[in-house]
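Asker: got a predicted structure here, sequence first:
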Amino acid sequence: QRRKEDQAACTLLGVTWQHETIPDCIYRRDASGRHLYTSDETLFGEIAPAEEPLVEHLTRRLENLVPADAHLVVPLTLGGHVDHRLVRRAAQKLARPLWYYADYPYARTASARELLACLPTSACLHRFPLSQANLQAWTSAMAAYASQLTTFWESEDALHAEMCAWAASLGGALLWRA
């Protein structure tokens, strides 16, 4: 289901995608077969030590798939979701400039202190103004994740209204480069 949603969102944005064989964290297990993430505390906590080889695997995959001169955009890890942490840690091992985005919907309730705690020390803010067409593409891509939509919004219209208000309050989309 999520892979189909990824494909639909990427198609709407005109970008290519690459899926790995790594399941979402709630399905991953350690060598003895025990689930690694069994509660909100673990789901939004640190990466399990048993997943260090997975971090290394993802780093190698990124190194092989993403050209060295490409702009790589990774989550800030607001909210602390372990899958977001995994991607960020793997990307940071590449030792190249990265762009960071505020993980939505976690960003909508994050405090300034939480944001600062997630930013790399060398991060520089870049603001990208968004046209109505940009906002429509962004919210349509978000709505492509139908399996998650009702977890956070009552409807696609509610998602669109919230994202338009959020982007307006920020003056566009924000990315941090480090």
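Answerer: Looks like it came in fine.
Asker: contacts and neighbour counts: CA atoms only from here.
Answerer: Fine.
Asker: in this structure Gly80 contacts Phe44, no?
Answerer: Yes: Gly80 is within contact range of Phe44, at 4.8 Å (criterion: CA atoms under 8 Å).
Asker: alongside the first one, take a look at this:
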Amino acid sequence: MATDRLTAEIEARTRLVVLSPHLDDAVLSCGALLARLRPRTPVTVATLFTHSGPPPHTLSARRYLRQTRASDAERLYASRRDEDRAVLDRLGVSWQHAGLPDGLFRRRQRQGAGRRALARGVPELDHVYPTYRLHLSAGRISDQDAGTVRQVADVLSELTAPGHALVLAPLAVGGHVDHLLVRTVAERSRQRVVYYSDFPYNQEYDVDPAFTRRHALVRCDWESGLDDKAELIRGYRSQADALFPRGSIPRAPEVYLLPDESAGATP
């Protein structure tokens, strides 16, 4: 499919709001498109989960810190925020950091004194998503995360008021809860939404066909500007080596899913 439908969707609105779960997702999945839009459309990249949390950390969180060669979570996330600001400033787009804790570090809000005491020795008991594989990347939003859903919805509402904005939201390819949570909020909103396929996870996992059918979405591949995208991604120095351990960043088209007007989809 030609990119004309995507360009038409963007130009039909006065501005573009890109929802980025983490401090790199927007550029990983949409960097080439953002570079093309820079002189033509007002763009705001809103990153939701931009902070860590205090120790003690779960085993999964400690593994992530080792993977990124970080000894302190707060310093790591401060560096990640700096990296994100630098890349987005270079692209010439506006940005906003919502300040919510990353899923690896989100804690339960209500629990008894006994559980809190045990959690000092077993931090998993204190966290909404105790493990990465069984919880954070399992494609299910915990009931304990209802407050986070409301916070993300408040951020989106503020960003899109007044109306006439187009929202880009993740498809949650790969099942990461933070991506799924953001997709869910966008899906429930009254905004016009185009979904982007989460790179690099879409190199290994497929888009959820049930979600695509439910919203009558059609695929659009974006290939303009891909030659410069790897350099943008490498601006996220703390993450690039962990995401691409072989050293090379695949040159893959950006994938967007748009409402199929012929199917009678509604904004």
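Answerer: Sure, I can see it. What you are looking at is a predicted structure, and each value in this text was computed from that prediction instead of being measured.
Asker: fetch the TM-score of the aligned pair.
Answerer: After superposition, the two chains reach a TM-score of 0.81 (TM-score structural alignment, normalised by the length of the first structure), with 163 aligned residues with a CA RMSD of 2.0 Å.
Asker: contact partners for the equivalent of Val193 of the second structure over in the first structure?
Answerer: Taking TM-score structural alignment for the superposition, Val193 of the second structure sits opposite Leu98 in the first structure. Contacts for Leu98 of the first structure (CA atoms under 8 Å, 6 or more residues apart in numbering) come out as 71-74, 91-92, 177-178.
Asker: state the next helix or strand along the chain beyond the longest helix anywhere in the second structure.
Answerer: Ranked by residue count, the top helix of the second structure under DSSP state H comes out as helix 73-91. Heading C-terminal from helix 73-91 of the second structure, the first helix or strand you meet, by DSSP states H and E, is strand 94-101.
Asker: the first structure: matching residues for that next one?
Answerer: Using TM-score structural alignment, strand 94-101 of the second structure pairs with 16-23 in the first structure.
Asker: Leu149 of the first structure -> the second structure?
Answerer: In the second structure, Leu149 of the first structure lands on Ala240 (TM-score structural alignment).
Asker: isn't its match right up against Arg234?
Answerer: Yes: with contact defined as CA under 8 Å, Ala240 of the second structure reaches Arg234; the gap is 5.8 Å.
Asker: joint contacts of these two?
Answerer: By CA under 8 Å, 6+ apart, no residue touches both Ala240 of the second structure and Arg234.
Asker: count the neighbours of the closest residue to Pro105 of the first structure other than its chain neighbours for me.
Answerer: Closest residue to Pro105 of the first structure apart from its sequence neighbours, by CA to CA, 6 or more residues apart in numbering: Phe152 at 7.6 Å. By other CA atoms under 10 Å, 10 other residues sit near Phe152 of the first structure.
Asker: kindly report the same for the one 4 residues further on.
Answerer: Glu156 of the first structure has 17 neighbours, counted by other CA under 10 Å.
Asker: surely it touches Leu149?
Answerer: Yes: shown here, Glu156 of the first structure and Leu149 form a contact pair, counting by CA under 8 Å, at 7.4 Å.
Asker: and for those two, which residues touch both?
Answerer: In terms of CA under 8 Å, 6+ apart, Glu156 of the first structure and Leu149 are both contacted by the residues Ala143.
Asker: which residues in the first structure form strands?
Answerer: In the first structure, the segments counted as strands under DSSP state E are 73-75, 99-101, 124-128, 173-177.
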